[in-house]
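Participant: coordinates only, sequence not included:
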């Protein structure tokens, strides 16, 4: 998305395009940045604590998914990886490590 995608700006806000990776480092210069979670985490921000607003996890089209080719669909290594990624152990690791800033697929 760019400033050209904004259909209306009734508050006449000045929109400044900044490379996503630079946004966390620009906090002192920008009034209201929208920062991708991975860039926030890389610079020590904690989105679950520091953000004014967060995207909803439910129905979010930006969830990470495991994508494979048809040829690998029965590969034991891929099946094991899929099991691990959706395991309770990995969900627990994500919750403990990211404290709400990253949401695991599995919630139990």
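Facilitator: Everything's here; your move. The structure displayed is predicted, hence computed values, not measured ones.
Participant: all contacts plus neighbour counts: C-alpha atoms, from now on.
Facilitator: Noted.
Participant: show me the contacts for the residue nearest the centre of the chain.
Facilitator: Nearest to the geometric centre of the chain sits residue 37, at 4.3 Å (C-alpha atoms, centre = their mean). With contact taken as C-alpha atoms under 8 Å, 6 or more residues apart in numbering, residue 37 is in contact with 47, 101, 102.
Participant: which residue comes closest to the second one once chain neighbours are left out?
Facilitator: So the one you mean is residue 101. residue 48 (4.8 Å; C-alpha to C-alpha, 6 or more residues apart in numbering).
Participant: the last one too?
Facilitator: Closest residue to residue 102 in three dimensions, ignoring its sequence neighbours and counting by C-alpha to C-alpha, 6+ apart: residue 94, at 6.8 Å.
Participant: likewise the first one?
Facilitator: What sits nearest to residue 47 in space, not counting adjacent residues and going by C-alpha to C-alpha, 6+ apart, is residue 101, at 5.2 Å.
Participant: quick one: distance of stretch 88-96 to the chain centre.
Facilitator: Per C-alpha atoms, centre = their mean, to the nearest Å, the displacement of stretch 88-96 from the mean C-alpha position of its chain is 16 Å.
Participant: the structure to be compared is supplied as follows:
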């Protein structure tokens, strides 16, 4: 090799070393609001580790798991463990949680009354129409003496499990994302925190009844079972569970959203 050729080879090698490696893309699904906001905070930190986080927002609770199971997504971050368990059981998805994220205590809101005890006979109460979040509201009503449910039904509670309804409430099942819109048309509605915030409701001060922050409804990051040991999964979880993201959650949501780690 001539000196000129050797110099050219050295220059080419130097240029290649100086060129940043292409980032590996992680496509993650989330619902709009806090879930997506937190992932936006995760994104630049994860980029420092060579991963490009592509965040896709979904307005419902069904498509993100379908998209994950089919391979259109690498991960999702929008659901709590009981909902994921229900989806896996009912639909046979080979997906599972790899980390907890945040907790959104669900609240019951009303434009008609300021106290849950003031709900009238025959009041219309909207609840999410998905199995776990609807059951969540029913359990909250039961815990406050407003309904009785089948013994031991737990997080699987449904309208069919109501065995005593002393004030003859009319329970109306509505898509979770639509509940803020129907709030003026009902006496009260159980609304998930992310949808409440999008509608301009205050999840701390506006509910006439609010779920205890502790419980089984902590949200999770889910991936396909075949991917759970991939390096990008560990990187994503490590960044999400970092002190920087905890601080972001605490300062951004002021107690409406609680870090689980």
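Facilitator: Looks like it arrived, so ask away. Since this is a predicted model, take the numbers as computed values, not measurements.
Participant: any idea what the TM-score is?
Facilitator: Counting by TM-score structural alignment, normalised by the length of the first structure, the TM-score of this superposition works out to 0.78. Behind it: 104 aligned residues with a C-alpha RMSD of 2.0 Å.
Participant: circling back to that earlier point, the residue nearest to residue 47 of the first structure -> the second structure?
Facilitator: Residue pairing (TM-score structural alignment): residue 101 of the first structure is matched to residue 256 of the second structure.
Participant: next one: residue 76 of the first structure
Facilitator: Under the alignment by TM-score structural alignment, residue 76 of the first structure pairs with residue 231 in the second structure.
Participant: gap between that match and residue 99 of the second structure?
Facilitator: Remark: distance between residue 231 of the second structure and residue 99 of the second structure (C-alpha to C-alpha, to the nearest Å) = 14 Å.
Participant: between those two, who's got more neighbours?
Facilitator: Here residue 231 of the second structure and residue 99 are set side by side on neighbour count (other C-alpha atoms under 10 Å), and the busier one is residue 99, at 20 against 9.
Participant: sec struct for that one, please.
Facilitator: Look at residue 99 of the second structure: counting by DSSP: H, G, I helix; E, B strand; the rest coil, its state is strand.
Participant: looking at it, it is touching residue 223, isn't it?
Facilitator: No - Residue 99 of the second structure is beyond contact range of residue 223, at 9.8 Å (criterion: C-alpha atoms under 8 Å).
Participant: show me what contacts residue 79 of the first structure?
Facilitator: Neighbour list for residue 79 of the first structure: residue 73 [criterion: C-alpha under 8 Å, 6+ apart].
Participant: was I right about the match of residue 101 of the first structure contacting residue 201?
Facilitator: No - under the criterion of C-alpha under 8 Å, residue 256 of the second structure is not in contact with residue 201, lying 10.9 Å apart.
Participant: quick revisit: count of residues packed around the residue nearest to residue 47 of the first structure?
Facilitator: The tally of other residues near residue 101 of the first structure (other C-alpha under 10 Å) stands at 21.
Participant: again with residue 78 of the first structure
Facilitator: Counted with other C-alpha under 10 Å, the neighbours of residue 78 of the first structure add up to 15.
Participant: for the equivalent of residue 212 of the second structure over in the first structure, grab the count of nearby residues.
Facilitator: Structural alignment (TM-score structural alignment) places residue 212 of the second structure against residue 56 in the first structure. For residue 56 of the first structure, the number of neighbouring residues by other C-alpha under 10 Å comes to 9.
Participant: follow-up on the earlier one: three-state assignment of the match of residue 101 of the first structure?
Facilitator: Reduced to three states by three-state DSSP, residue 256 of the second structure is coil.
Participant: now do it against residue 40 of the second structure, distance only.
Facilitator: Here residue 256 of the second structure is placed at a distance of 18 Å from residue 40 of the second structure (C-alpha to C-alpha).
Participant: repeat that for residue 188 of the second structure.
Facilitator: Residue 188 of the second structure sits 33 Å away from residue 40 of the second structure, going by C-alpha to C-alpha.
Participant: who has more neighbours, those two?
Facilitator: More neighbours sit around residue 188 than around the other of residue 188 of the second structure and residue 40, counting by other C-alpha under 10 Å; the figures are 26 against 14.
Participant: so that one touches residue 108, yeah?
Facilitator: Yes - with the criterion set as C-alpha under 8 Å, residue 188 of the second structure and residue 108 qualify as a contacting pair; they are 6.5 Å apart.
Participant: what residue of the first structure matches up with residue 177 of the second structure?
Facilitator: With the correspondence set by TM-score structural alignment, residue 177 of the second structure lines up against residue 21 in the first structure.
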